[in-house]
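Enquirer: Can you look at this prediction? I've put the sequence above it.
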Amino acid sequence: MEYRLLGGSGFKVPAFSMGTGTWGGVGEFFKAWGDTDASGARRIVDICLDAGVCLFDSSSRYSNGMAEEILGHATKGRRDKVIISTKSTFRSGPGENDIGSSRHHIIREVEGSLKRLQTDFIDIFQLHAFDALTPIEEALGVLDDLVKAGKIRYIGASNFSGWHLMKSLAVSEKYGLARHVCHQAYYSLLTREYEWELMPLALDQKIGTIVWSPLGWGRLTGRIRRGQPLPKDSRLNSSVVVDGGPPLEDEYVYKVVDALDAVSKETGKTVPQIALNWLLQRPTVSSVIIGARNEQQLKDNLGAMGWNLDPAHVKQLDEASAIPLTYPYWHQRSQFSDRNPPPV
């Protein structure tokens, strides 16, 4: 397993990490993603550790905390062998203060996560979304306190816009507070908007990107084809899952899948392996979160490591997945490209 530095920190993480969004299956949304129980999760942890995948990503939101609880049981007795990442910001209860990045909510969420995970500290804690109602100084101040208390080792953000992340970094620098070292972002061959602003920012500010949903919300699993019905067990059969994800035109998805199929025939690799390998070669990517409902899916995803797509195949995939730029990015690229080159 390849290990990469997490942003500008001295902390190394595996190029692949294991997501726990498919663990627990509580509620319609997460049930559609998967319902791995404690025994299944322990087997997945075994396979991951054997392959060098020691980073496990969770959230207090996943199955209402059940995913964290299962992760705690699955890693019990081997905490020294794993890196645990979790997140919070989303609603955790019915109260007015059971949401967001306030001091009140973050402390309660971290304490709850520590209990569910059966650990004394969290290696990487990320704000799951930007809270525009809580001052950034307050959110970063409590995270800094938790770092100093030894309950968190590193902090990060997730699903921030460019200005959200840049302002947070500026506040950290101004007041000498703990700094985000990573940004967990939605990025795949089907969703390349990350490259427009967040990637250049990550390069400039040394932010490590942890990629979530690298197979395009389940569309790049190799089981979706033009003119064929969705597999019966596809999460895309759930309207809750589809409505909660990015809107994508079917023809665009099929165009990218066609290109993946062509590369697959030439390389002998599976469609998800190619999609994952493409991500591993992108700038700023520290780790790609893979998920699996079963051992076979996990082992197939792990097959994306140990080789690289050649430049011709990368170009073929880039061209098939290219999307029109919105303002101001189209203007920067078309009118001033010599001073605003795309990240490489």
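Expert: Cool, got the structure.
Enquirer: CA atoms for contacts and neighbours, from now on please.
Expert: Fine.
Enquirer: For D37, which residues are in contact?
Expert: 23-24, 70 (C-alpha atoms under 8 Å, 6 or more residues apart in numbering).
Enquirer: mind running it again at 6 Å?
Expert: Counting by C-alpha atoms under 6 Å, 6 or more residues apart in numbering, D37 touches G24.
Enquirer: So for stretch 281-300, what gets flagged as buried?
Expert: For stretch 281-300, a neighbour-count test (16 or more other C-alpha atoms under 10 Å) marks 283-293, 298 as buried.
Enquirer: secondary structure class for the residue nearest to F90 when sequence neighbours are not counted?
Expert: In this structure, F90 finds its nearest non-sequential neighbour in I99, 5.5 Å apart by C-alpha to C-alpha, 6 or more residues apart in numbering. When classified by DSSP: H, G, I helix; E, B strand; the rest coil, I99 comes out as coil.
Enquirer: what does Q228 give?
Expert: Per three-state DSSP, the secondary structure class of Q228 is coil.
Enquirer: same thing with A202?
Expert: helix.
Enquirer: returning to what we had before: in the buried residues of stretch 281-300, find the pair that's most separated.
Expert: Largest separation among the buried residues of stretch 281-300 by C-alpha to C-alpha: P283 and R293, giving 28.6 Å.
Enquirer: adding another structure so you can compare the two:
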Amino acid sequence: MMEYSYLGRTGLKVSKICLGTMNFGSYTSEEDAFAIMDRALEAGINFFDTANVYGGKGQRGQTEEIIGRWFAQGGGRREKVVLATKVYGGMENEADGPNQGSGLSAYKIRRHLEESLKRLQTDHVELYQMHHIERHAPWEEIWGVFESIVNQGKAYYIGSSNFAGYHLALAQAAAEKRQFLGLVSEQHKYNLLCRLPELEVLPAAGDLGIGIIPWSPLEGGMLSGKMLDPEPGSRSESRAAKLTDHERSQLEDYAKLCEELGESEPNVALAWLLANPAVTAPIIGPRTMEQLEQALRAVEINLSEDTMKELDRIFPGPGGRAPEAYAW
């Protein structure tokens, strides 16, 4: 049975698994995407994540369009979904000019939100996320446009993605000056093989009431259970060929542990994330219905203290939060 948690410090409840849609259109057909989204709702997943740039090379925006056509079928689909999309990257249909490409100017945010809403066939998104940090526009500009969007009801909450810990602190300090809620979530790369966020991002987010939404929870397939014996011709095969001796040893130990637990390797990786109170919901990106069905088991897995210690041994983290991880 699906479980739910609050999105950061807000009163909004989201499923503890977030449905990522990046594969829709590029690797998953529209028909299969529709079936996956219907099954996700049936299983209690109410949190869907996308981005304006998803859809594949030459097809940016295609994923939002697929979701929009799924919503258009009715049946309460839109009303049941907490929808998140993102802004930052350049879109292929933009006219050439100095203001095209990546960024978070007020000019860009307003235009791209309107385009996303058209593709998604909705008048609002619950969570509008900055896909990357903006290194030029001041927070006065950024928060000014996001405040306006929230006041207009076109977005209910604002989130970030790929922010460093100090970016979160700066953003929230600027928001507080305006008496604005600011960030409620940070979508960040975090998994058993990528634990650097434990130094600063997770502690900062926890102190600021920002929920962590981990992306790439399986490290691009490394923790999928397919790396040690990949299928010929699969995407895993080329990556498996590049494994170092250390990585292979880690994955062998991990496979043995998961076998002893009687759980799949991807589900143990998800359960490890869910055991962290800083985590709101890891993003799964199923290409097939089978992958979605398998991931649903993760919320039911409770890892023992001994298992967590063994995972720390196999995949050691940075040693805790900064600065104690590297200084007295």
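Expert: Perfect, I can see it now. All values reported here derive from a predicted model rather than from experimental measurement.
Enquirer: just to revisit the earlier point, which residues are in contact with the residue nearest to F90 of the first structure?
Expert: Residues counted as contacts of I99 of the first structure (C-alpha under 6 Å, 6+ apart) are 89-91.
Enquirer: could you dump the residues you listed to a markdown table with neighbour count and secondary structure?
Expert: Formatted as a markdown table, these follow (neighbours: other C-alpha atoms under 10 Å; DSSP: H, G, I helix; E, B strand; the rest coil):
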| residue | neighbour count | secondary structure |
| --- | --- | --- |
| T89 | 23 | coil |
| F90 | 19 | coil |
| R91 | 16 | coil |
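Enquirer: on average, how far is the strand or helix carrying L311 of the second structure from the matching bit in the first structure?
Expert: L311 of the second structure belongs to helix 305-314 when elements are defined using DSSP states H and E. Compared with the first structure after the fit, helix 305-314 of the second structure shows a mean deviation of 1.0 Å (mean C-alpha distance after the TM-score superposition for the first structure).
Enquirer: which one is A304 of the first structure nearest to, not counting chain neighbours?
Expert: Leaving aside its sequence neighbours, A304 of the first structure sits nearest to Q273 (C-alpha to C-alpha, 6+ apart; 4.4 Å).
Enquirer: Map that neighbour across to the second structure for me.
Expert: Mapped onto the second structure by TM-score structural alignment, Q273 of the first structure lines up with N267.
Enquirer: do you know how far that match is from R287 of the second structure?
Expert: Distance from N267 of the second structure to R287 of the second structure, counting by C-alpha to C-alpha, to the nearest Å: 16 Å.
Enquirer: what's the answer for E237 of the second structure, then?
Expert: Taking C-alpha to C-alpha as the measure, E237 of the second structure falls 17 Å from R287 of the second structure.
Enquirer: now D245 of the second structure
Expert: 29 Å.
Enquirer: before we move on, what about D49 of the second structure?
Expert: Relative to R287 of the second structure, and taking C-alpha to C-alpha, D49 of the second structure is found at 14 Å.
Enquirer: which ones are touching the spatially most central residue of the first structure?
Expert: Residue closest to the average C-alpha location in the first structure (C-alpha atoms, centre = their mean): W212, at 2.3 Å. Counting by C-alpha under 6 Å, 6+ apart, W212 of the first structure makes contact with 185-186, 289.
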